[in-house]
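Asks: A predicted structure for the sequence below; I have some questions about it.
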Amino acid sequence: MTRDIAILLFDGFQLLDAAGPISVFECALRYRPGAYRLTPLTVGGGAARSSSGIALDSRPLSAMPSPDTVLVAGGEGAPSALGCGETLAYLRRCASASRRVVSVCTGAFLLAEAGLLDGRRATTHWAHSGEFSRRYPAVALDTDRIYIRQGNIWTAAGVSAGIDVALALVAEDMGEEIARRCAQRLVVYYRRPGGQSQFSSLLEMQRPDGRFAALLDQVRRSLDGAWDVESLAGFCCLSPRHFSRLFQSEVGMPPAKAVEQLRVEAARAALESGERSIQKVARLCGFGDAERMRRSFLRVLGRQPSSLLRSPADE
C-alpha cells in the first residue's frame, strides 16, 4: 500500500522544515519501495520559494484532497499564509479525512488558526512561543518538547525537530527497525524522544571558544565520574579555588550546579526515551542512587523522575 504524504508549503517556508522530513521518507523508501508518495502542495501549484531563495515545485491543493498524511512546514512566510482561507479549509478537511496532520515549527500557527489545536497540547519553536500563546490561548502550548502527538495531530518544534517527528512517523508506519536504519543512514541521533527538551544545558553553559568547553564535554561523556571540584580543577590544571572563581565568572553558576544540571538533563532524556529503571538511570548518570537523583530533579526541574515515565501515546 502506498501512502500519500502531502508537504504543504507557502512562499517563505523554511527549507529544512520540508527537506528534513522529505529526506527521512525518501530514506524509508530504500527499505520499503513504494511505501510513500511525496507531493509538495501549495494553494495554486507551481514554484514555492523558500526563505533561502531555493524553490520547490508543487502541485495545487486540489490535486490531493485527502492525503494519508499532510505535513505543514513553517517559516517566515507563515504569517501571510494564516490569512489564506483555502489553506485553512484544506487543513480542516484533512483533520477529518486524513490519518495524520503534522506541523513543523511555525506550521503550528496554521493548525491553530484552522482551529485544530483548540483544547490540545502542542509545541512550536521556542522563539515563537510568546506570540503563539497570545494568539491562541485555547491551545495548551508546551515549548519544552521536541514534538507532541495528540490523537491524529502532531506538532514539532521546528527545523531539525522535523527530522525527529518524521522518524517517529516512519516508526509508526514501518516499525522501529526501519526508522533506526533511516537515522543511521542520515547520520542523526536515533531518535530524540518527543519529550526531550528543546534546550540543552551544555549549550546554555558553554561558549565554543570558552576555556571550559572541553571540560563540560568530558563531564557529559562520563557523567558517572567523581566530578567534585578537585577533579574538575585537576582536569583544567588549576587550583580548586582559582578554578571555582573562573568557572563561576564564565559559566554563570558554581561547578557543582553545572554538573548536576548535566546529569539531570541526561537522566531526563533516558527516562523519556523509555528507560523504566530509575535506579539504573541514577547510577549511569552519576547520582549514585535514586533518592539523590530525586532531590536533584526537584531542585532543577521541580518534578519527580517518575513523572517523566510517559507512554508512547503521550509523545
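Replies: Sure, I can see it.
Asks: Could you use CA atoms for every contact and neighbour count after this?
Replies: Will do.
Asks: OK, contacts around Leu38?
Replies: Asp4, Ile5, Ala6, Ile7, Ile22 (C-alpha atoms under 8 Å, 6 or more residues apart in numbering).
Asks: Let's have those in CSV, adding secondary structure and distance to Gln14.
Replies: CSV is the format used below for the contacts of Leu38 (DSSP: H, G, I helix; E, B strand; the rest coil; distance: C-alpha to C-alpha, whole Å):
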residue, secondary structure, distance to Gln14
Asp4, strand, 22
Ile5, strand, 18
Ala6, strand, 16
Ile7, strand, 12
Ile22, helix, 13
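Asks: Check it against this one:
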Amino acid sequence: MQNIGLILYPGFQVLGLSMCATFEVANIFAQRPVYEITLLSETGGLIDTSAGFGVNTAAFDEQRFDTLLVLGDNVVRPVSAGLVDYLRESSQATRRIGSICTGSAALAEAGLLDGRRVTTHWSHARDLQKAYPKTMVNEDRIFINDGPIWTAAGMTACVDLSLALVENDLGVEMTRQISKHLVVYHRRAGGQSQFSVMQDLDPKSDRIQVALTYARQHLKADLSVENLAYVANMSPRQFSRVFLAETGKSPAKAVEQLRVESARLMMEAGDHSVDSVATEIGFGDQERMRRAFIRAFGQPPQVFRRAHRN
C-alpha cells in the first residue's frame, strides 16, 4: 500500500482536499487498498480550512510516506521553519514530493525546487520566480513533473495532478475509469494552458476589439496584419503598434493563440482528425499546427487527440 501525506496548515484552500476522491476511487476500482491518505500538519490536531471549518490532522513525526503533497492557499503565507525542516528530511526517503498552488513556496523554501521546472497558480507564478530565482517557473501549465517533484496550478488542478499520479502508478486505463466515475475530463494534459487566451486579450479601443472579433469568427481566413488592419480601418503599421500596446502581444501571436485554443477545443469536443482541424482552423497543414501547439502547450496536438479517443 502507498501512503500519501497531504500537508495542511491554517487557512489552506479547502478545494485541495478534493484530490482525496481520486485516491479513494482508485482503491475501489483496484479492489484493494492501493492508497492510504493521512492529513498532516506541523502541530497536529484541528486545522482550519479556507472555508472556516476544521479538519483533524496528525503531527509531523518519523512516519515515512511514498508521496507528500503540500496543499495551497488563497494567499502566499510565510513558510514555517518546522515545515521546511520536515520537507528537507522527508525528501531523502519519499518517492514523490509535490505541491498545489502556493504550496510550491514551501518546496522552494526547502530548496527542493532549485533547478527544477515547476508551476503554480498563474497569479502567483511571477512572485515565486522572483522570490526563488533558482527555480524555473512556468506560469501557464496545469501541472509539471520534474523528476521526483510534481507541482500543479491552483484550484481544480489538484484533481489533474492526483489523476496524473495514479496514472503514473496504475496506468492510463485506471485513470480513465476513475475520471469517468468522478465525472471529470480524463486528466487534462500537464502542458495545457491554465486559462483561455481570450481572458488575456482585453483591448481598450473598439477598433482593436473589432479586429479580434473578426479574427475569432474567421480563423480559416487570411488573418495577416494587412487584412486585420483593413478591418480595423487603420494602417498596418499603426495597427501593429496599437495592438501590441493594448494586448501585450503582436497580431501574429494573438492569431496563433486563438487558432491553437480553437483547435484544442475542436479535438476535445468532436471526432476530428488533426489534419482536418489544421485546415478548418487556418493553420493550413499539420506541421504548422504542431509547432504552434508545442509553443503553446509544450505538447503536440496528437496528445490531445489521443486523450479524446481514450
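Replies: Now that the structure is in, tell me what you want to look at. All values reported here derive from a predicted model rather than from experimental measurement.
Asks: how about the contacts of Leu38 of structure 1 in CSV, adding distance to Ser52 of structure 1?
Replies: Below are the contacts of Leu38 of structure 1 laid out as CSV (distance: C-alpha to C-alpha, whole Å):
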residue, distance to Ser52 of structure 1
Asp4, 27
Ile5, 23
Ala6, 21
Ile7, 18
Ile22, 17
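Asks: what's the closest of these to Arg100 of structure 1?
Replies: Ile5 (9.5 Å; C-alpha to C-alpha).
Asks: Hmm, that closest one is touching Asp68, no?
Replies: Yes. Using C-alpha atoms under 8 Å, Ile5 of structure 1 makes contact with Asp68 at a distance of 6.0 Å.
Asks: More neighbours: which of those two?
Replies: Ile5 (24 against 19; other C-alpha atoms under 10 Å).
Asks: Can you show me the helices along the stretch 201-315 of structure 1?
Replies: 201-205, 213-221, 229-235, 240-251, 255-272, 278-284, 290-300 (DSSP state H, counting those that start in this stretch).
Asks: Which other helices and strands does the third one contact?
Replies: Helix 229-235 of structure 1 sits against helix 240-251, helix 255-272, with contacts defined as 3 or more C-alpha pairs under 8 Å, 6 or more residues apart in numbering; DSSP states H and E.
Asks: Quick check: the aligned residue for Leu167 of structure 1 in structure 2?
Replies: Taking TM-score structural alignment, Leu167 of structure 1 has Leu163 as its aligned residue in structure 2.
Asks: And for Gln261 of structure 1?
Replies: By TM-score structural alignment, Gln261 of structure 1 lines up with Gln257.
Asks: same check, this time on Glu113 of structure 1
Replies: Match for Glu113 of structure 1 (TM-score structural alignment): Glu109.
Asks: what sits against its match?
Replies: Here Glu109 of structure 2 is in contact with Val79, Val84, Tyr132 (criterion: C-alpha under 8 Å, 6+ apart).
Asks: Any idea how many residues pack against the first one?
Replies: Val79 of structure 2 is flanked by 16 other residues according to other C-alpha under 10 Å.
Asks: Tell me the secondary structure at it.
Replies: Three-state call for Val79 of structure 2 (DSSP: H, G, I helix; E, B strand; the rest coil): coil.
Asks: need the strands for structure 1, in chain order.
Replies: Taking DSSP state E as the test, the strands found in structure 1 are 3-8, 36-42, 46-49, 55-60, 69-72, 100-104, 121-122, 140-141, 147-150, 153-156.
Asks: Compare those and report which one is nearest to Pro255 of structure 1.
Replies: strand 147-150 (31.5 Å).
Asks: quick one: that closest one to chain centroid distance?
Replies: 10 Å (C-alpha atoms, centre = their mean, to the nearest Å).
Asks: Make TSV out of the contacts of Glu109 of structure 2 and add distance to His218 of structure 2.
Replies: Compiled in TSV, the contacts of Glu109 of structure 2 are given as follows (distance: C-alpha to C-alpha, whole Å):
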residue	distance to His218 of structure 2
Val79	49
Val84	52
Tyr132	43
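Asks: Kindly reformat the helices of the stretch 201-315 of structure 1 as JSON lines and extend each row with mean neighbour count and distance to Val187 of structure 1.
Replies: Compiled in JSON lines, the helices of the stretch 201-315 of structure 1 are given as follows (neighbours: other C-alpha atoms under 10 Å; distance: least, C-alpha to C-alpha, whole Å):
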{"stretch": "helix 201-205", "mean neighbour count": "15", "distance to Val187 of structure 1": "21"}
{"stretch": "helix 213-221", "mean neighbour count": "15", "distance to Val187 of structure 1": "19"}
{"stretch": "helix 229-235", "mean neighbour count": "17", "distance to Val187 of structure 1": "31"}
{"stretch": "helix 240-251", "mean neighbour count": "15", "distance to Val187 of structure 1": "31"}
{"stretch": "helix 255-272", "mean neighbour count": "21", "distance to Val187 of structure 1": "19"}
{"stretch": "helix 278-284", "mean neighbour count": "18", "distance to Val187 of structure 1": "25"}
{"stretch": "helix 290-300", "mean neighbour count": "17", "distance to Val187 of structure 1": "31"}
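Asks: How much space separates the residue at minimal distance from the centre of structure 1 from Leu215 of structure 1?
Replies: Nearest residue to the geometric centre of structure 1 (C-alpha atoms, centre = their mean): Ile146, 2.4 Å. Noted for Ile146 of structure 1: a distance of 27 Å to Leu215 of structure 1, by C-alpha to C-alpha, to the nearest Å.
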